[in-house]
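1. Next one to model:
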Amino acid sequence: MSPVHWLFGDQLGPHFTATAAGGTPRNTRWLLIESRAVFRRRRFHRAKAHLVLSAMRHRAADLGERARYVRADTYREGLAEAVGDAPVSVHHPTSRAALRLVSSLPQVTIHPARGFLVGHREFADWAARQEGRRLLQENLYEQTRRTHDILMEEGRPAGGRWNLDHDNREPPPRGRATLGAPPPYRPREDEIDEEVRRDLDRWEREEGIAFVGRDGPRVFPASRREALAALDQFISHRLAGFGAHEDAVLAGDPVMSHSLLSSSLNLGLLDPWECVRRAEDAWRAGQVPLNSAEGFIRQVCGWREYVWNLYWHLGEDYRHRNVLRHHAPVPEWFADLDADAVEARCLSTVLAQVRDTGWTHHIPRLMILGSHALQQGWSPAEVTDWFHRSFVDGYDWVMLPNVVGMSQYADGGLMTTKPYTSGGAYIHRMSDLCGGCRYRPTDRTGERACPYTVGYWSFLDRHRSRLELNPRMTPAVRGLDRIGNIEEVTTAHRERGSAAP
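-> Predicted coordinates:
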């Protein structure tokens, strides 16, 4: 009898079915289980639910007769239906909940994780060598590039520097509504998508499963073929313009030159190694500038590998970190992606992008959505859950470190050296979102006071005793002393509460 290997819904690429020493034999049969309970427990973005189900069903179709696709209420029920008590193998899942599940099943053998460049043991060895120092992303990134010979020249980083982020912070070109980049790859829906949409409609109508956001048409790859086409379009036509304006935001151009490959990577449709090599090859061929290639490569083999390994290294208790003691609930308008309830143009624009597509790039996530949550004192656990459910590329391993550590500073600085938040001046400098807004980024009081400017100074005042000890925050905290009406500012902030700005 052929062995059976279980593929989770984020293990869908050929690197999860490839044979390997100590891994899956050549005559393996593949099992995919679609669990409705996953969507019943939490209210996911409907476009995300559509993408995941479409990707799983496309993968089963590609595998053909060697695959069995089971639709069940729970994973346990699906496994029992498919194989009974027969042995099953699986690659290390990407969430602690999934790992607990497969570890509790005596019939399941767990193989090492795939889809990442840095293994758990390699990361543990690196962390041990830090000898009590902070586990900095920059240091892991350097080691990863050395170990895998990425963007290296005679043992040194190409261009003489490991990180070219300083070259990638240009504001958007003024007077232009778009960056002018070639359009990204967009897939065409097929009969599988039609079936998924009918099923989601039925779940909502008959089973009471609720979603948030809008669904359709699908704009992210759901198959290996589509993911490769998206990668090729990015490398060949968009990577060259990625670097300089990587941190800029334009209301009329939400994708700019970003790769839009995160969902394909996190579904397992793409291997990070092939993305990195394609970008490096393009630079070596003179097709893209070094700052663009390095910026993209750092996202893939720097930050992504760092976040993945920190998720496991920091332990289960990390999700409960809340050093700032922020406990306010995420308000209904935010949870519902109700962009029409918001008057602040930056926040309304970004919420609408998430509502319509389940995606926005990293700066709106960090400096508009996350910054507002931090300034308002919302629960980091609730904010993490919101990001996980609302983004097509959101998974527990992705969002837990990114939100608890990077966005909400709830770990007190384990991941970052300072809180990432700002007043309206930063948003005005790095975007065109302040134009036409009813608020003024420079105003701290009055009817036109910018919610981000008010929120920033109120945040600093509320946590002054902690932040004034942080060298990177000391100048900002001292700025409180130059504001003669700080009590008026903080009072206005408290009175606004969780109302939509």
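2. Every contact and neighbour count from this point should use C-alpha atoms.
-> Fine.
3. In the stretch 1-150 of the chain, what residue spans correspond to strands?
-> Using DSSP state E, counting those that start in this stretch, the strands assigned to the stretch 1-150 of the chain run over residues 4-6, 29-35, 67-72, 88-91, 108-111.
4. could you dump the ones you listed to a markdown table with mean neighbour count?
-> Formatted as a markdown table, those follow (neighbours: other CA atoms under 10 Å):
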| stretch | mean neighbour count |
| --- | --- |
| strand 4-6 | 23 |
| strand 29-35 | 22 |
| strand 67-72 | 18 |
| strand 88-91 | 22 |
| strand 108-111 | 16 |
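5. could those strands go into JSON lines alongside distance to residue 356?
-> As requested, the strands of the stretch 1-150 of the chain are exported to JSON lines (distance: least, CA to CA, whole Å):
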{"stretch": "strand 4-6", "distance to residue 356": "32"}
{"stretch": "strand 29-35", "distance to residue 356": "25"}
{"stretch": "strand 67-72", "distance to residue 356": "28"}
{"stretch": "strand 88-91", "distance to residue 356": "33"}
{"stretch": "strand 108-111", "distance to residue 356": "37"}
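6. what's the closest of the ones you listed to residue 384?
-> With CA to CA as the criterion, residue 384 lies closest to strand 29-35 of the strands of the stretch 1-150 of the chain, at 22.3 Å.
7. The closest one - contacts with which helices or strands?
-> Under the contact criterion of 3 or more CA pairs under 8 Å, 6 or more residues apart in numbering; DSSP states H and E, strand 29-35 touches strand 4-6, helix 46-63, strand 67-72, helix 75-83.
8. buried sites along the last one?
-> So the one you mean is helix 75-83. By neighbour count with 16 or more other CA atoms under 10 Å, helix 75-83 contains the buried residues 75-76, 78-79, 82.
9. do the same with the second one
-> Neighbour-count burial for helix 46-63, counted by 16+ other CA under 10 Å, picks out 46-61.
10. Who are the packing partners of that helix?
-> By 3+ CA pairs under 8 Å, 6+ apart, helix 46-63 packs against strand 29-35, strand 67-72, helix 191-206.
11. what does that helix contact?
-> With CA atoms under 8 Å, 6 or more residues apart in numbering as the contact definition, helix 46-63 has outside contacts at 9-10, 12, 30, 32, 34, 39, 67-69, 192-193, 196-197, 200, 211-216, 218, 220-224, 267, 357-358, 390-393.
12. one step back: nearest to residue 341, of the buried residues of helix 75-83?
-> Among the buried residues of helix 75-83, and counting by CA to CA, the member closest to residue 341 is residue 75, at 38.3 Å.
13. To check against the first, give me the structure of this:
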Amino acid sequence: MSDPPLWLFADQLGPHVWDNDEFRDREIVLVESSRALGRKPFHRQKLHLTLSAVRHLADQLGDRVTHLRTATYREALTQVGRPVVVHHPTSFPALDMVRRFEKEGLVAEVRPTPTFALPQQDFDDWADGRSSFRMEDFYRSQRERFEVLMDGDQPVEGRWNFDHDNREPPPKGTDTLDVKGPWRPTEDEIDEQVRRDLDQAGHPTVGEDGPRWFAVTHDEATKALRHFVTHRLGTFGPYEDAILENDWAMAHSLLSVPLNMGVLHPLEAVHAAEDAYRSGDQPISSVEGFVRQILGWREYVWQLYWYFGRGYPKRNHLRARTPLPDWFRELDSDAVTARCLSSALEGVRDRGWVHHIPRLMVLGNHALQRGYRPAELNEWFATAFVDGYAWVMPPNVIGMSQHADGGRMATKPYSSGGAYIDRMSDHCTGCAFDPKVRVGEKACPFTAGYWQWVHRHRELLASNNRTARAVATMDRLSDLDAVLEQESAREAF
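-> This is a model prediction of the structure:
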């Protein structure tokens, strides 16, 4: 009897999954489940990318693939007619489903995932006994384990961390970076058919349909990676935290989609960047910043999703109870006056993507200050972003952004007033609000909202050495009562 077919989820599509010694000759099963695609209001472009990726792989592998379009995964696996092998899924609900299929005889075996660098057991060994976690410790262990940017047992150039070199504000006097634009895929008949099928399907979605911005095949991803490393990586580092309203991609790689779809292996990206440093083509500060994102933060988030467990997305340490507003949930950027917030929502609406600083310091910062329910915000990020997945968002949103885990993920809440946004972006120029004003018509909702938030959580912040100064500063504000009264009644942002 031939070996069982290999069933691939839509985030397990790279050749490191199906073109290795064990699975190179296996039949491949790909499933489009209409129920899975329509179960939540995903971004329209997220659905497009998912179907485009699945169908491009089916087209590439030809007769090797059994490509099924059914209502449910169970229906598809029943049609296969014999048990399949599958790799460990990327969420607790998907894993539960696979385990049920295993009991029913539809799945023969669940193998460890090959789409991340570090095995889960190795992380558990590293994390065992720790009450809190520092990404820096994990990142250094990753560098050592995979021998990335190392000279023997020491980091290259004697430093682990070049963050200090990678925090430049945007350049003055320009609304775009002086860097070659991001790589763009060429849409084909598969994309055209996906668009027609989605038009007819009637799935609930958010956001606009639009051109495909992201790689969905391994060939496309390697082209995007080469383009980034050759033309954009050097500029990425200094300006990775900066925002320009008319330059949505800045110098970012736009590789989060192919990475999270499992199309591109993280070590491919890391080694390409390291090679550019070793050859003298790119500076260490930019290369280290990129490696930190991929081998450090991304791997860390993946592991913590499983380590923190099923209940983590429900954590609400700060007791935030405000429902997510309709204008936020529906990406209605026209309902917002603050340019930073409007621009971030517009980016999510039009592309399903903004980079990490608008996510953390605009969208997340706003939600933290206004006390939006963390679980609702987490779900919104997972569905409205094209690179959002169940494993991606809880550590980023519940932990890093909203501090809803009480500090397991980050040593302090990430909130700031308008001064940070003013320094790191060009949004405040021409905005109806003034980041220096706390009270009145021009009062910046981030600046005034920050002090309202500090007041609400003063005991927590006063007990943390990293945030105690904010409480002391707040106590010296002569207009604090006016700020609190104003913000308690604020309905427009």
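14. And the TM-score between them?
-> The TM-score (TM-score structural alignment, normalised by the length of structure 2) is 0.97; 488 aligned residues with a CA RMSD of 1.0 Å.
15. re the thing from before, kindly present the buried residues of helix 75-83 of structure 1 as CSV, with separate columns for distance to residue 148 of structure 1.
-> Shown next, in CSV, are the buried residues of helix 75-83 of structure 1 (distance: CA to CA, whole Å):
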residue, distance to residue 148 of structure 1
75, 36
76, 39
78, 39
79, 38
82, 39
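16. for those residues, which one is nearest residue 170 of structure 1?
-> Set against residue 170 of structure 1, the nearest of the buried residues of helix 75-83 of structure 1 by CA to CA is residue 75 (47.0 Å).
17. isn't the closest one right next to residue 33, touching?
-> Yes - Residue 75 of structure 1 lies in contact with residue 33 (CA atoms under 8 Å); the separation is 6.4 Å.
18. Structure 2: matching residues for stretch 149-166 of structure 1?
-> Mapped onto structure 2 using TM-score structural alignment, stretch 149-166 of structure 1 covers residues 147-164.
19. count of neighbours near residue 174 of structure 1?
-> 11 (other CA atoms under 10 Å).
20. Could I get the contacting residues of residue 337 of structure 2?
-> Contacts for residue 337 of structure 2 (CA under 8 Å, 6+ apart) come out as 431-432, 492-493.
21. biggest separation within these, which pair?
-> Using CA to CA, the contacts of residue 337 of structure 2 span at most 14.2 Å, a distance reached by 431 and 492.
22. neighbour-wise, which of those two wins?
-> Neighbours were tallied for residue 431 of structure 2 and for residue 492 using other CA under 10 Å; the higher tally belongs to residue 431 (15 against 9).
23. Just tell me what that one corresponds to in structure 1.
-> In structure 1, residue 431 of structure 2 lands on residue 437 (TM-score structural alignment).
24. cool, residue 181 of structure 2 as well?
-> By TM-score structural alignment, residue 181 of structure 2 lines up with residue 183.
25. go on, residue 316 of structure 2?
-> Using TM-score structural alignment, residue 316 of structure 2 pairs with residue 322 in structure 1.
26. And for residue 13 of structure 2?
-> The alignment partner of residue 13 of structure 2 in structure 1, by TM-score structural alignment, is residue 12.
27. rewinding a little: map the contacts of residue 337 of structure 2 onto structure 1 and name those still in contact.
-> Conservation of these in structure 1, assessed by both residues aligned by TM-score structural alignment, their matches' CA atoms under 8 Å: retained contacts are 431-432, 492-493.
28. rewinding a little: Provide a list of residues in contact with the match of residue 181 of structure 2.
-> Applying CA under 8 Å, 6+ apart, we find residue 183 of structure 1 in contact with residue 238.
29. Repeat that for residue 421 of structure 2.
-> 340, 361-362, 427-428.
30. still on that earlier bit, just put the helices and strands packed on strand 29-35 of structure 1 in JSON lines and tack on distance to residue 116 of structure 1.
-> Formatted as JSON lines, these follow (distance: least, CA to CA, whole Å):
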{"stretch": "strand 4-6", "distance to residue 116 of structure 1": "19"}
{"stretch": "helix 46-63", "distance to residue 116 of structure 1": "20"}
{"stretch": "strand 67-72", "distance to residue 116 of structure 1": "24"}
{"stretch": "helix 75-83", "distance to residue 116 of structure 1": "25"}
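31. surely residue 431 of structure 2 meets residue 341?
-> No - counting by CA under 8 Å, residue 431 of structure 2 sits too far from residue 341 to count as a contact (10.8 Å).
32. Can you get me a residue count around the nearest residue to residue 177 of structure 1 once chain neighbours are set aside?
-> The shortest distance from residue 177 of structure 1 to any non-neighbouring residue, by CA to CA, 6 or more residues apart in numbering, is to residue 252 (5.6 Å). Residue 252 of structure 1 has 14 neighbouring residues, counting by other CA under 10 Å.
33. that's a strand at residue 252 of structure 1, yeah?
-> No - counting by DSSP: H, G, I helix; E, B strand; the rest coil, residue 252 of structure 1 is not part of a strand but coil.
34. wait, isn't it in contact with residue 176?
-> No - Residue 252 of structure 1 is beyond contact range of residue 176, at 9.3 Å (criterion: CA under 8 Å).
35. before we move on, back to that, burial of the residue lying closest to the match of residue 13 of structure 2 once chain neighbours are set aside, as a residue count?
-> Excluding its sequence neighbours, the residue lying closest to residue 12 of structure 1 (CA to CA, 6+ apart) is residue 268, at 5.0 Å. Using other CA under 10 Å, residue 268 of structure 1 is surrounded by 26 other residues.
36. residue contacts, residue 268 of structure 1?
-> For residue 268 of structure 1, the contacting residues are 10-13, 16, 115, by CA under 8 Å, 6+ apart.
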